[in-house]
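>>> Just the structure for this:
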Amino acid sequence: PSGTVTNLMNRPTVNAEQPFGLSGTDSGVPTHLLWDLSSVQFWGEQASGDWKVSIADVRAEEAGTLSSLSLRVYGSADSANDIYVFTEEGFKSQSTTVLQDESGTDTINAAVMLHDMFIDLTNGLIAAAGVTNHIAAWSMIENAITGAGNDRLDGNSAVNNLQGRDGDDTLTGGLGTDTLAGGGGVDTAIYAGAMAEFGISYDPNTKEVRVVDNLTSNGNEGTDLLSGIERLVFSDGALSLGATVGNHAPVANRTVFDAPVLVGKGMGIEFDLPTLAFSDQDEDTPGNGN
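Okay, here's the model as predicted:
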């Protein structure tokens, strides 16, 4: 229906020794053939419409007869929730793309990208490697996922899910209730209001930070859920989430540090701390304090 053409079979039984193929009368090949053919070239297309199957008999001496033909289409029901995948190939040319979407909850998935990315869902920008693709002004994209670069993701007034994955990312949910996931690296969440306008809490069970805008007169930035975010930046300052999320300082092992060491005149000391010189109740990787 969309104009895609695929070659399902090309002259069965033809080979270098039999350029015209084998016939059922002189080769033992059955005179009645049953074929079950499939193709994946129609992925992402609509099933409704007219399907055309073309069969050509290229050997004039003999004629074949088509007894029956059936078509079975596998897929899922059409959904307005779309996923738009961006790869490095989409940023190698100055010929840019304008993403157009009519409805549903939609996602830009650029998880395979290695370059630093800038995705601005408010102003409709998808940029990397000096190339900027656009989102049509009348389209609304809700979610974005980026990959290994140091990325910047800006949300819009919708309920956004922004995932930075690897790299040192900067995420801004903007207005409304959003989910911000940093992933690997040192990641930052940006808020337009002052620090005192927000309530910040940590759930040790889900390991999520909840940031609530308590003063909505300056624009309601909603209630955001954060994971994998190490730093919050407000209009009047920044906050490290180390203490907020319950990350305790390591504790020195007394059996290591309580032992007296006597140093005489003219003597030096060299002391290698054992691996378990410190313990951490947050189950961070133990170290020697260096």
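>>> Going by C-alpha atoms from here, please, whenever you check contacts or count neighbours.
OK.
>>> Quick check: closest non-adjacent residue to residue 203.
Nearest residue to residue 203, sequence neighbours excluded (CA to CA, 6 or more residues apart in numbering): residue 209, at 6.4 Å.
>>> Now the one you found: which helix or strand?
Using DSSP states H and E, residue 209 sits in strand 208-213.
>>> what's that strand packed up against?
strand 198-203, strand 223-227 (3 or more CA pairs under 8 Å, 6 or more residues apart in numbering; DSSP states H and E).
>>> continuing past the shortest one, what's the next helix or strand?
In other words, strand 223-227. From strand 223-227 onward toward the C-terminus, using DSSP H and E, the following helix or strand is strand 231-234.
>>> packing partners for that following strand?
Where contact means 3+ CA pairs under 8 Å, 6+ apart, strand 231-234 is packed against strand 188-190, strand 237-240.
>>> With mean neighbour count added, can I get those strands in a markdown table?
Listed next are the helices and strands packed on strand 231-234 as a markdown table, based on neighbours: other CA atoms under 10 Å:
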| stretch | mean neighbour count |
| --- | --- |
| strand 188-190 | 22 |
| strand 237-240 | 13 |
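>>> The structure of the following sequence is requested for comparison with the preceding one:
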Amino acid sequence: MKHTVLVPAWRRPDMLHACLSCLEAAAGRHVSVVVSLDRGSDPGCRSVAEQFSRRLPSIYLREMYQHPYRGNSCNVISGIKDCLKLGGDLLHIVEEDVFVARGYFDFHEAMHEAAPTAFAVSACRNQNQIRPVEQAAYLHPSYQSLGVSLRSEVAQRVTPHDTPLYYGNMMGYCSKVFTSSIIPSGHAEQDGLINRIRESLGGRTVYANRPRAFHAGFHGYNRPGTQLSGGTVAERAARILAMTSEEMNALAGELKDHEVINLEEHLSVEPEREALSATARI
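Model prediction:
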């Protein structure tokens, strides 16, 4: 399969460096990476992307126009539309604070093959599932923009919403377009929009009990945590990648939900494949 990875980035060059380092370790020759810098981004993020142009086999730099819209929804939704122009089988959204393990792409390929009608596959822990799930992999009626992939024909369903009508009034737009949705009205930024598309299709997302990526955003747009200081961007990135869950959560303020995984581990996908095959037989 051919993969296109959209990496939305803004003002965390050290996390972007860590993110791209992980993608470099996991990516093969069939992976294209698009770093999409949002308006008002830290100049250090551009420098990081340029550094990786000599390290990743296929990397593109995308820069957003100046706009007044809230959050990263415009960057993500319009980025999906542009990334589809590169072609490919799977389109991934890996934000700058999501780190992938070496087996990340193999996992996504295997899960889409095992569950070809799934809406999406997420390699991160399912943040919508409170109770533990026994199966190695399972389908769940939810969506999260965390280490997630969509088949190109599914991603195409997102592109009609690349419009100022949505960006200018996300809650109002979602309530008018998705009139039957039971998703809370406040959940209307890019992940909420895509979740409503999933809901309208009756789709489900594949998750695994053993994630192949994790969310490391202990500070950022929605998280008033503690940002690292001192050292170069590369040195801070190395510090982030070396953190334990406890160290990361200590910097995360009130939202202590980070669970670090072993990024060097390349897990077999057979337990997850068998779990999804068993589900299909029921």
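>>> What value does the TM-score take for this pair?
Remark: TM-score between the superposed chains equals 0.19 [TM-score structural alignment, normalised by the length of the second structure]; 93 aligned residues with a CA RMSD of 6.3 Å.
>>> out of the helices and strands packed on strand 208-213 of the first structure, which comes closest to residue 109 of the first structure?
Among those, strand 223-227 comes nearest to residue 109 of the first structure, with 18.6 Å by CA to CA.
>>> Can you name every helix or strand that that closest one contacts?
Judged by 3+ CA pairs under 8 Å, 6+ apart, the packing partners of strand 223-227 of the first structure are strand 179-181, strand 208-213.
>>> Please work out which of these is packed deepest.
strand 179-181 (a mean of 23; mean count of other CA atoms under 10 Å).
>>> if I've got this straight, residue 255 of the first structure is in a strand?
No. Using DSSP: H, G, I helix; E, B strand; the rest coil, the secondary structure at residue 255 of the first structure is helix, not a strand.
>>> now the angle between strand 223-227 and the strand holding residue 209 of the first structure, please.
150 degrees (axes from the mean of the first three to the mean of the last three CA atoms, to 10 degrees).
>>> what's the angle between strand 208-213 of the first structure and strand 198-203?
Using the same axes, to 10 degrees: strand 208-213 of the first structure against strand 198-203 is 160 degrees.
>>> For the stretch 1-150 of the second structure, which segments count as strands?
Ranges of strands in the stretch 1-150 of the second structure, per DSSP state E, counting those that start in this stretch, are 3-9, 31-37, 59-63, 90-93, 98-100, 120-122, 137-140, 148-151.
>>> Out of those, which gets nearest to residue 195 of the second structure?
Nearest to residue 195 of the second structure among those is strand 120-122 (10.2 Å), distances taken as CA to CA.
>>> So which other helices or strands are in contact with the closest one?
helix 104-114, strand 148-151, strand 205-208.
>>> Could you rerun that using 7 Å?
Applying 3 or more CA pairs under 7 Å, 6 or more residues apart in numbering; DSSP states H and E, one finds that strand 120-122 of the second structure makes contact with strand 148-151, strand 205-208.
>>> what's the following helix or strand after the first one?
Next along the chain after strand 148-151 of the second structure, taking DSSP H and E as the criterion, comes helix 152-155.
>>> buried sites along that next one?
Residues of helix 152-155 of the second structure classed as buried by neighbour count (16 or more other CA atoms under 10 Å): 152, 154-155.
>>> Point out the most buried one among the helices and strands packed on strand 208-213 of the first structure.
strand 223-227 (a mean of 19).
>>> for the helices and strands packed on strand 120-122 of the second structure, which one ends up most surrounded?
strand 205-208 (a mean of 26).
>>> Compute the inter-axis angle for the longest helix that the second structure contains and strand 3-9.
Counting residues, the longest helix found in the second structure (DSSP state H) is helix 13-26. On the basis of the same axes, to 10 degrees, helix 13-26 of the second structure is oriented at 170 degrees to strand 3-9.
>>> who does helix 13-26 of the second structure touch, helix- and strand-wise?
Helix 13-26 of the second structure is packed against helix 43-52, strand 98-100, helix 233-241, with contacts defined by 3+ CA pairs under 7 Å, 6+ apart.
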